[in-house]
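# the sequence and its predicted three-dimensional model are supplied below.
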Amino acid sequence: MTGDPGLQPERTQLAWRRTLLTLTGVTVLLVRLALAGDQADAALAGLAVLGWLGALALTWRRATGTGPRRAQRWSFPLMALIAAGLALLSVVLVARGQR
């Protein structure tokens, strides 16, 4: 039994917003962790902020429906790539802080 198909776009939009909120929290923590480090840590935090900005742009395009329709099919793999990149940056920053 499926729900009302008219609600599917709203559920999808809410999922994208939750993902962006999670990535925002991760990015804030990465920047905070990098503040205690050196210039290399600051560069990694800069990459994290760039990744977050990319996720923000993807979420904005999905929410507003702007941009070419064919570009939207790439939004999910790009968001997954950004999330994996932020996870990798998190591991690198934590590992650098352990030494």
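All right, it came through fine. What you see is a predicted model, and the numbers here were worked out from it, not measured in a lab. Numbers count the residues shown, from 1 in each chain.
# please make it C-alpha for all contacts and neighbour counts, starting now.
Will do.
# quick one: stretch 38-50 to chain centroid distance?
15 Å (C-alpha atoms, centre = their mean, to the nearest Å).
# quick check: closest non-adjacent residue to residue 26.
Excluding its sequence neighbours, the residue lying closest to residue 26 (C-alpha to C-alpha, 6 or more residues apart in numbering) is residue 86, at 7.5 Å.
# my guess is that neighbour contacts residue 48, does it?
Yes - with contact defined as C-alpha atoms under 8 Å, residue 86 counts as touching residue 48 (6.0 Å).
# how about the strands of the chain, start to end?
Remark: no strands are assigned in the chain by DSSP state E.
# from the contact counts, what lies against the longest helix along the chain?
Taking DSSP state H as the criterion, the chain has its longest helix at helix 8-35. Judged by 3 or more C-alpha pairs under 8 Å, 6 or more residues apart in numbering; DSSP states H and E, helix 8-35 is in contact with helix 39-64, helix 75-97.
# got another one to weigh against that:
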Amino acid sequence: MGGTEEREAAVRDPGLQPERTRMAWRRTTLSCAVAVVLAWRQVLLTGEPTATEVVLVALLVLGGLAFLTAAHLRMRALAAPVTAGPPQTMRTRTALLATACTLLLVGLGAAITL
């Protein structure tokens, strides 16, 4: 009898948690994309964009793409089959990449609006 209980415990019932987490990552990447578009709009509304502003927007785009990569890595880790056990914890490099991209987007966004 103990073997049956162990097998049942090994099959996880994740409920909706992985789906909610994937949706949260998607919303966050969408908000990053909106921030990049709004920053580019801000640069265009100020008149003729300077070389510095163009470089800042290009860095924003690269930061947004890097964040999208981090989000994709996390969503792929969460997409493991239910029978594979609990999802992997977030890797340190993915967490560092997401944090660095967020700080980069905040810093560059603030620099553009000044």
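Nice, thanks for sending it over. The model shown is predicted, which means the values in this text are computed figures rather than measured ones.
# name the residues contacting each of residue 86 and residue 48 of the first structure.
Applying C-alpha atoms under 8 Å, 6 or more residues apart in numbering, one finds that residue 86 of the first structure and residue 48 are jointly contacted by residue 27.
# residue 57 of the second structure versus the residue most central in space within the second structure, what's the distance?
With distances taken as C-alpha atoms, centre = their mean, residue 71 lies nearest the centre of the second structure, 3.5 Å away. Distance, residue 71 of the second structure to residue 57 of the second structure, using C-alpha to C-alpha, to the nearest Å: 21 Å.
# equivalent analysis for residue 33 of the second structure, please.
From residue 33 of the second structure across to residue 57 of the second structure, the span is 12 Å (C-alpha to C-alpha).
# more neighbours, those two?
Between residue 33 of the second structure and residue 57, counted using other C-alpha atoms under 10 Å, the more crowded position is residue 57 (22 against 18).
# and the more buried one, what pairs with it in the first structure?
Using TM-score structural alignment, the partner of residue 57 of the second structure in the first structure is residue 45.
# tell me the contacts of its match?
Counted by C-alpha under 8 Å, 6+ apart, residue 45 of the first structure has contacts 27, 30, 31, 34.
# now do 6 Å
Contact partners of residue 45 of the first structure, counting by C-alpha atoms under 6 Å, 6 or more residues apart in numbering, are residue 31.
# chain neighbours aside, what residue packs nearest to residue 51 of the first structure?
residue 82 (5.8 Å).
# in the second structure, what sits opposite the one you found in the alignment?
Checking TM-score structural alignment: residue 82 of the first structure goes with residue 101.
# cool, residue 54 of the first structure as well?
Alignment note: residue 54 of the first structure maps to residue 66 in the second structure; criterion TM-score structural alignment.
# nearest spatial neighbour of that match, skipping sequence neighbours?
Residue 66 of the second structure sits nearest to residue 101 (C-alpha to C-alpha, 6+ apart), 6.7 Å away.
# the match of residue 82 of the first structure contacts residue 64, correct?
No - using C-alpha atoms under 6 Å, residue 101 of the second structure is not in contact with residue 64; the gap is 7.0 Å.
# any idea how far residue 61 of the first structure lies from residue 69 of the first structure?
10 Å.
# out of the two, which sits in the more crowded spot?
With neighbours defined as other C-alpha under 10 Å, residue 61 of the first structure and residue 69 compare such that residue 61 has more, 16 against 10.
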